[in-house]
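Colleague: mind folding the following:
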Amino acid sequence: MPASAASSRPASVTALRFGRVAVTGVLAALILLGGVWGSWGTAQQVMLSKGRERGTVRVTRCAGHVCSGAFTPGSPGARARAVVKIAQPVAVRRGRTYDVVVKPGTDEVVRSGPGGVLYAWVPFGGALLLASVVVAGGMRLTRAGWVLAGCGVALLTAAFVAV
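Modeller: Modelled structure (predicted):
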C-alpha cells in the first residue's frame, strides 16, 4: 500500500510547524494583552465611573502636553476645583468645555462619554493592528488577521471621529 503525502511527511516538519504556530500565537496574545493593559489605566476611569467625581472642565490654558482649567462638579459628592489637568490633550481646545471624570486622589481628569471611552481604548486598537500582522504572517491565518485588522481600524477610526 503506497504511503500518502500527508503520512510521509517527516515528524520534524510537523513539529516545526506546530512550534511556529505556538510561538506566534503566544506573541499575538502578548501583544493583545499589552494593548488591554495600556488602555485599562484610563478606560477603567471612564467606563467604571460610578462613585467617581464627574463634571465638566472649561479649558483655560494649554502648555506642552497638558491642558488645565476649572472643574465644575456634576455628580453628588464631587467638589469644585480651581485647576484640574488633562494629560495628552487630543482634540482639546482652549475655551471649550468637556465632560470629565476625576482620577481618584489626584487633580487629573479624563474625558468621559463615548469619545473618552473610545480614546481610552486607542492603545488596544493599535495592538489589534499589530497582532493582525503576526496572526496572518506567522500563523498563516489570513482571515483571522483581516478580522483583527478590521477591528483595529474600526476602533481607531471611531475614536478619531468621536474625539
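Colleague: use CA for all of it now, contacts and neighbours both
Modeller: OK.
Colleague: and the longest helix seen in the chain, what's buried?
Modeller: Ranked by residue count and defined by DSSP state H, the top helix of the chain is helix 11-47. Across helix 11-47, burial judged by 16 or more other CA atoms under 10 Å covers 21, 24-25, 27-29, 31-32, 35-36, 38-40, 42-43, 45-47.
Colleague: could you also give me the structure for this second sequence? I'd like to compare it with the first:
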Amino acid sequence: MSPKKRTSVLPFARVTAMALVALLLVVAGVWASWGTAQHVLLSQGREHGTLTVTGCGDEVCTGRFVPEDPTPPRTDTTIARSVAVEKGGRYAVVVKPGTTEAVRTGWAGGLHAWLPLGGALLLASLVIGGGLRWTRGAYAAGAAGGALLVAAFFAL
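Modeller: Sure thing, here's the model as predicted:
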C-alpha cells in the first residue's frame, strides 16, 4: 500500500492572494483612469472646442474656451495642471457635462487619461512575476504598462 499524499493549502492560498492583489491593482488603475477617460472616449454629444490657457494655479489652469458650436466663448473653463499644460498653450478639449472643467481630447488626451492604468500594470507585473511566478504574464503586463507610459510621454 502506498502512503497517502498530503497536500498543503498554503500554495493555493498564496496563488489566490497574489492573484487578488494583482487584480486589485489593475481594477484600481482602470477606476482611476475612467474618471477622465470616459469623457475622451465617449465624447459624442459633449461640448467640444479649443482652450487657450491664460493662467495656472497650483492644481488647475484656467483659460478661454471657444466652443465648436455657435455659442459664445467662456473664460472660466479650467483644466487639470500637468506637465502637458502650459500657459499660452492651445488645446483641443471636451467639457465635462454640468461643469466648467475641460479634458484634452485626441491621442494625447486619451493616453494621458489612461496613465494610472499604465502604472497599475507595471505594479501588477511585479506581483504577477514575483508572487504568482507567471513570467510570461508579468512580461506582458509590464510591457503593456510601459508602452502606455512611453506613448503618453511622446504624445504629450
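Colleague: superposed, how do the two chains score by TM?
Modeller: The TM-score (TM-score structural alignment, normalised by the length of structure 2) is 0.93; 156 aligned residues with a CA RMSD of 1.7 Å.
Colleague: map residue 143 of structure 2 across to structure 1 for me.
Modeller: Aligning on TM-score structural alignment places residue 143 of structure 2 opposite residue 150 in structure 1.
Colleague: let me fix that: residue 36 of structure 2
Modeller: Mapped onto structure 1 by TM-score structural alignment, residue 36 of structure 2 lines up with residue 42.
Colleague: just give the nearest non-adjacent residue to its match, would you?
Modeller: residue 120 (5.5 Å; CA to CA, 6 or more residues apart in numbering).
Colleague: and that neighbour? What does it align with in structure 2?
Modeller: The alignment partner of residue 120 of structure 1 in structure 2, by TM-score structural alignment, is residue 113.
Colleague: its match and residue 41 touch, don't they?
Modeller: No: using CA atoms under 8 Å, residue 113 of structure 2 is not in contact with residue 41, being 9.8 Å away.
Colleague: structure 2: strands as residue ranges?
Modeller: 47-56, 60-67, 74-80, 90-95, 101-104 (DSSP state E).
Colleague: report the contact partners of the equivalent of residue 92 of structure 1 over in structure 2.
Modeller: With TM-score structural alignment as the criterion, residue 92 of structure 1 lines up with residue 85 in structure 2. The neighbourhood of residue 85 of structure 2, defined by CA atoms under 8 Å, 6 or more residues apart in numbering, consists of 53, 61.
Colleague: now which residue in structure 2 aligns to residue 51 of structure 1?
Modeller: So, by TM-score structural alignment, residue 51 of structure 1 is matched to residue 45.
Colleague: neighbours of its match, how many?
Modeller: Residue 45 of structure 2: 8 surrounding residues under other CA atoms under 10 Å.
Colleague: need the contact list for the residue positioned nearest the centre of structure 1.
Modeller: Centroid-nearest residue in structure 1, with CA atoms, centre = their mean: residue 121, separated by 2.5 Å. For residue 121 of structure 1, the contact set (CA under 8 Å, 6+ apart) comprises 36, 39, 40, 43, 155.
Colleague: let's see 7 Å
Modeller: Each residue near residue 121 of structure 1 by CA atoms under 7 Å, 6 or more residues apart in numbering is listed here: 39, 43.
Colleague: equivalent analysis for residue 115 of structure 1, please.
Modeller: Contact partners of residue 115 of structure 1, counting by CA under 7 Å, 6+ apart, are 159, 162, 163.
Colleague: of these, which are reproduced in structure 2?
Modeller: Mapping the contacts of residue 115 of structure 1 onto structure 2 (both residues aligned by TM-score structural alignment, their matches' CA atoms under 7 Å) leaves 159, 162, 163 still in contact.
Colleague: among these, which one sits closest to residue 85 of structure 1?
Modeller: Taking CA to CA as the measure, residue 85 of structure 1 lies nearest residue 163 of those, at 17.6 Å.
Colleague: picking up where we left off before, weed out the non-buried ones from the contacts of residue 115 of structure 1.
Modeller: Judged by 16+ other CA under 10 Å, buried ones among the contacts of residue 115 of structure 1: residue 159.
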